[in-house]
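>>> I'd like to go over a predicted model; first the sequence, then the structure.
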Amino acid sequence: MDKVESSPALHHAWVSSASRRVRFALEEKEIGYQSILVDLLAFEQHTPEYLALNPNGWVPTLVHDGVPVVESSVICEYIDEILQGPPLVPHDPHERARMRVWAKWTDEVVIRAFQVANWNRMMAPVARTWTDDEVEQRLAAIPVPDRREDWRRMARQPFSKADIDHAISNVRRTLERMESDLAAGPWLAGANFSLADIHLSPYIVRIDEHVDRGVRLQDYPRCSDWWQRLSSRAAFARARIEPVTFKD
């Protein structure tokens, strides 16, 4: 397929981990894009205008040639497939398979682990200030049942210690798997930097938020070296993948 050069528009939020994945991919491709910020705490992602672009009601959404593309891992592969710039999907089929295994693990395990571990700190203080009527009004605008239930819990019954312990266990499992895979090469898929590294980056940058829960990146030497290589990339800085600090 011929690569195209038209600039996309990205609806995103700076602090959103999924948005960070897509910004990193765009910056690696050195593609100019229109930045359209979505205020998550003002629930702009649940407005009718935004839901017309992304019926899930979350960020990011990439609009390219007038067509919205949703789901951050899908957007990243779309960016690599359709836009000019350095390849982010390995040519080698074995590395490509490893990249996609990491994409699946990130989507199915890592994202949920960090949602549970972080939402008590980030979202619960906001949700606890709502009246019962405000809770119901907010929930009615959330189109995805699982996300609606998460917000209900943030407002009235935040995640338990057992929930958080399970999430932190999955964070450790992720670091252990990374440590093992990085024995085969400098990047998660092998010899080449790829979307596997991009997908994990917005979550690993937040590891230090959980030092008080016994998770330390320096306990995983290959992961630490990988992080130094990754965070030194020019595109990483341009994508603004920065630490976030919240208090209990």
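Right, received. Where do you want to start?

>>> from here on, just use CA atoms for contacts and neighbour counts.
OK.

>>> what about the strands in this protein?
9-12, 34-37, 61-64, 67-70 (DSSP state E).

>>> contacts for the first one?
Just to be clear, that refers to strand 9-12. 19, 33-38, 59-64 (Cα atoms under 8 Å, 6 or more residues apart in numbering).

>>> ok, so of these, who is nearest R229?
Relative to R229, the closest of those is S19; by Cα to Cα it sits at 21.2 Å.

>>> please name the residues that touch that closest one.
Contacts for S19 (Cα under 8 Å, 6+ apart) come out as H12, A13, V59, P60, S72.

>>> 10 Å - rerun?
10-13, 58-62, 71-72, 202, 239, 241 (Cα atoms under 10 Å, 6 or more residues apart in numbering).

>>> what does G214 give?
I168, R172, D208 are the contacts of G214 under Cα under 10 Å, 6+ apart.

>>> try P48
N54, P55, G57, A141.

>>> among the contacts of G214, which one has the most neighbours?
Counting neighbours by other Cα atoms under 10 Å, I168 leads these with 21 neighbours.

>>> one more to weigh against that first structure:
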Amino acid sequence: MTDVTLYHWEPNANSGKPMLALMEKGVPFASHYIDMLQFDQHKPEYLAINPQGTIPAMTHRGAWGSRVLTESTAIMEYVNAAFPGPDLMPADAQDRWRVRWWMKFMDQWLGPSFSMIGWSVFVGPRVRERDPEELAAAIERIPLPERRAAWKKAISGEFSAEEMAESRRRVALGIARLEEELGKRDYVGSNAYSLADINIFNSTYSLPLSQPDLASKEKTPNIMRWLKRVYEREAVGKTWAMGKTDMAARYSLVMEGIV
């Protein structure tokens, strides 16, 4: 029986970050799939683990007892520090700063824009097919008011034209900045694969499909070379094999096109 249990959705975005970190470190873990489209994250069983109702979450048992960890980037740093295996943070102080800079850039600035676009074209339409009364009851169970508001917008398609335009602007700027960064070194933040690559890959893995006007072999050759390197990692293949929705098929389509 493993000491680590990871509560996660698909192996992309926030859920994918600790999944891939655990895989890269070679840490055995029990996978507990939380179907976000069925609002599993707001059911009593999961709220007993994480009362905020956000995913992912991780439990780690040891001689000290059991720890519950939340927030995907913080979980990645915990995994890297707590377990043996390849170090996913560079030794050089400036490189470590750069890795953390990029993770913050993704988590606080660029990631929410990717998320808004994803919710508007994937999550919202998928959930919208369900019974309206059932949806209303599910939304009311969401613990955090800001998450309730976001879900309501996604389901009803109420993201404003201004919000969507700002998200698209940020995505375009973020892709351009990432392309510039990857022209300086093989990986994001340093010349070695790190937590920054895991963080950013899990939101950019499908750029050639989702943003073909912004990311391609012709327009962003550095990003495409980087994606190829990451796609070829054994841990990435194993992690994405755990997917259950058509996002996994999307991953395969991109991999076939660039590897």
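Perfect, I can see it now. Quantities reported herein were computed from a predicted structural model and do not represent experimental measurements.

>>> which members of the contacts of strand 9-12 of the first structure are the farthest-apart pair?
Across the contacts of strand 9-12 of the first structure, the longest distance by Cα to Cα is 17.5 Å; it joins V38 and H64.

>>> in terms of neighbours, single out the busier of the two.
V38 (20 against 16).

>>> what lines up with the more buried one in the second structure?
By TM-score structural alignment, V38 of the first structure lines up with I34 in the second structure.

>>> surely that match is in contact with Y46?
Yes - using Cα atoms under 10 Å, I34 of the second structure is in contact with Y46, at 8.4 Å.

>>> now for these two: what residues contact both?
Residues touching both I34 of the second structure and Y46 (Cα under 10 Å, 6+ apart) are Y7, D40, I55.

>>> include neighbour count and distance to I198 of the second structure when you put the residues you listed into CSV, please.
Converted to CSV, the shared contacts of I34 and Y46 of the second structure look like this (neighbours: other Cα atoms under 10 Å; distance: Cα to Cα, whole Å):
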residue, neighbour count, distance to I198 of the second structure
Y7, 25, 18
D40, 18, 25
I55, 23, 17
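
>>> okay if I get those as CSV plus distance to A93 of the second structure?
CSV is the format used below for those (distance: Cα to Cα, whole Å):
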residue, distance to A93 of the second structure
Y7, 32
D40, 40
I55, 31
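
>>> and of the residues you listed, the nearest to I223 of the second structure?
Of the shared contacts of I34 and Y46 of the second structure, the one sitting nearest to I223 of the second structure (Cα to Cα) turns out to be I55, at 27.7 Å.

>>> and the closest one, what's its match in the first structure?
Counting by TM-score structural alignment, the partner of I55 of the second structure is V59.

>>> about what we covered before: just the contacts of strand 9-12 of the first structure now: which is nearest L230 of the first structure?
S19 (17.4 Å).

>>> how far away is whichever residue in the second structure pairs up with that closest one from K219 of the second structure?
The equivalent of S19 of the first structure in the second structure is S15 (alignment by TM-score structural alignment). As for S15 of the second structure, its distance to K219 of the second structure is 29 Å (criterion: Cα to Cα, to the nearest Å).

>>> just S203 of the second structure next, same as before
19 Å.

>>> give me the more crowded residue out of the two.
S203 (20 against 14).

>>> please name the nearest non-neighbouring residue to the more buried one.
Excluding the flanking residues, the one nearest S203 of the second structure by Cα to Cα, 6 or more residues apart in numbering is A13, at 4.9 Å.

>>> and the one you found, how many neighbours?
Neighbour count of A13 of the second structure, defined by other Cα under 10 Å: 22.

>>> same deal with M224 of the second structure?
By other Cα under 10 Å, neighbour count at M224 of the second structure equals 22.

>>> for it, give me its contacts.
Contact partners of M224 of the second structure, counting by Cα under 10 Å, 6+ apart, are E179, L182, Y205, L207, P208, A215, S216, K217, E218, V230, I258, V259.

>>> go again with 6 Å.
K217 (Cα atoms under 6 Å, 6 or more residues apart in numbering).

>>> that one matches what in the first structure?
Match for M224 of the second structure (TM-score structural alignment): S224.

>>> how far away is that match from W187 of the first structure?
The value you get for S224 of the first structure to W187 of the first structure, if Cα to Cα is used, is 12 Å.

>>> over to P55 of the first structure?
P55 of the first structure is 34 Å from W187 of the first structure, by Cα to Cα.

>>> neighbour count winner among those two?
W187 (24 against 15).

>>> all helices for the second structure, in order.
13-25, 44-47, 72-82, 93-104, 111-118, 124-128, 132-140, 145-156, 161-181, 195-204, 207-210, 221-231, 234-240, 247-258 (DSSP state H).
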